[in-house]
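K.L.:
sequence first, predicted coordinates after that:
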Amino acid sequence: MLKEGEDVPLTFAQDLSSKTAAEGDPVAFSLAEDLKVGNVVVAKAGIHAFGEVTNAKKAGMMGKPGDLSVRLDYLKVGDTKIHLRGTKGKEGNSATTSTVALTVLFGPIGLIKHGHDIDIKQGTALKAYVSDDVALPPAP
């Protein structure tokens, strides 16, 4: 029995950017290491987990940072879906202070400076948690 609250180490299986992502886009993850109950492996590393983008905003003018939030849905083990909880939200570096300095030094041209978009690279680690107790057979 895989208990609610158990750690599920995942990695992003794709690159993701606030510049190109849209709300509702699917996001793929991979199980980073074997999932065990006691000493018994119930899910092999590399199986897929799924989620979706819940918020994506490009970096804006005046140094406004990008914003990207992802919701985890489930890990697929054979025909069983293990529902996951946990989110990863990230905000880009704000360039507000440098924008203000540029505006003072160069007038309105300084307003063209952008904040930073969020870029999450494939392989970036993410920790999720089992949402509900689920019975799983040992992995083949």
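P.N.:
Yep, that arrived. Numbers count the residues shown, from 1 in each chain.
K.L.:
please make it C-alpha for all contacts and neighbour counts, starting now.
P.N.:
Will do.
K.L.:
secondary structure class of the residue lying closest to P26 once chain neighbours are set aside, three-state.
P.N.:
Among residues not flanking P26 along the chain, E52 sits closest, at 4.4 Å (C-alpha to C-alpha, 6 or more residues apart in numbering). Of the three states, E52 takes strand under DSSP: H, G, I helix; E, B strand; the rest coil.
K.L.:
also P137?
P.N.:
Three-state call for P137 (three-state DSSP): coil.
K.L.:
can you give me the end-to-end span of stretch 35-45?
P.N.:
The first and last residues of stretch 35-45 sit 7 Å apart, counting by C-alpha to C-alpha, to the nearest Å.
K.L.:
name the residues that touch that stretch?
P.N.:
Residues from elsewhere that reach stretch 35-45, judged by C-alpha atoms under 8 Å, 6 or more residues apart in numbering: 1-2, 8, 30-34, 77, 136-139.
K.L.:
adding another structure so you can compare the two:
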Amino acid sequence: MLTAKTPVLLVFADEVSSKSAVKDAEVRFRLAEDLHVGEIVVPKGTPAFGEVVHVQKAGLGGRGGELILAARHLDYRGQRIPLRSLKPLATPYAGKNRSDAALAASFIPYAGLMSMFITGGQIVIPAGTEALASVAADTPVSAVPETQ
């Protein structure tokens, strides 16, 4: 039995960016290290999936990009192990908010109109970035694949 709140270390399989992500889109991960469930070992590299919960591209006026992701499940031999939350473990990839620069530029004569064209930064999470999720509920895990 895999108990709820067990930490699960994942790795992003693909780059995810606030510039190209779409709400409700699937996000792919891989298990970053073996997960031991009693005598059963869920091997490193096992696929996991999540979704884009919220995305907003960087915008005019210096607004930074926003990206909220959630882990949903680990796919082990046809069994879905439910996951929750997601926290990238590397440096924060927050889109840089440059609204202060846009505001400052608006006070410069003849630059006020141009200040609205200052954009903030996008959020980019590179493939290979580690992230921590947790098991959402107590889940029995079997070493034998489920039959369809």
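P.N.:
Yes, it's here. Predicted model, so just to flag it, every value in this text is computed and none were measured.
K.L.:
related to what we said a few turns ago, run a quick neighbour tally on the residue nearest to P26 of structure 1.
P.N.:
17 (other C-alpha atoms under 10 Å).
K.L.:
now swap in the one 3 residues further on and tell me
P.N.:
By the criterion of other C-alpha under 10 Å, N55 of structure 1 has 17 neighbours.
K.L.:
cool, A104 of structure 2 as well?
P.N.:
A104 of structure 2 has 12 neighbouring residues, counting by other C-alpha under 10 Å.
K.L.:
now the helices for structure 1?
P.N.:
96-106 (DSSP state H).
K.L.:
go ahead and flag the most central residue of structure 2.
P.N.:
L69 (4.0 Å; C-alpha atoms, centre = their mean).
K.L.:
in space, what's closest to it - neighbours in sequence excluded?
P.N.:
L69 of structure 2 sits nearest to V52 (C-alpha to C-alpha, 6+ apart), 4.7 Å away.
K.L.:
try A59 of structure 1
P.N.:
The shortest distance from A59 of structure 1 to any non-neighbouring residue, by C-alpha to C-alpha, 6+ apart, is to G66 (3.9 Å).
K.L.:
tell me which residue of structure 2 lines up with that neighbour.
P.N.:
In structure 2, the residue matched to G66 of structure 1 (TM-score structural alignment) is G65.
K.L.:
tell me the residue in structure 1 aligned with S99 of structure 2.
P.N.:
The equivalent of S99 of structure 2 in structure 1 is T96 (alignment by TM-score structural alignment).
K.L.:
contacts only, for its match.
P.N.:
When contacts are counted by C-alpha under 8 Å, 6+ apart, T96 of structure 1 touches 62-64, 115.
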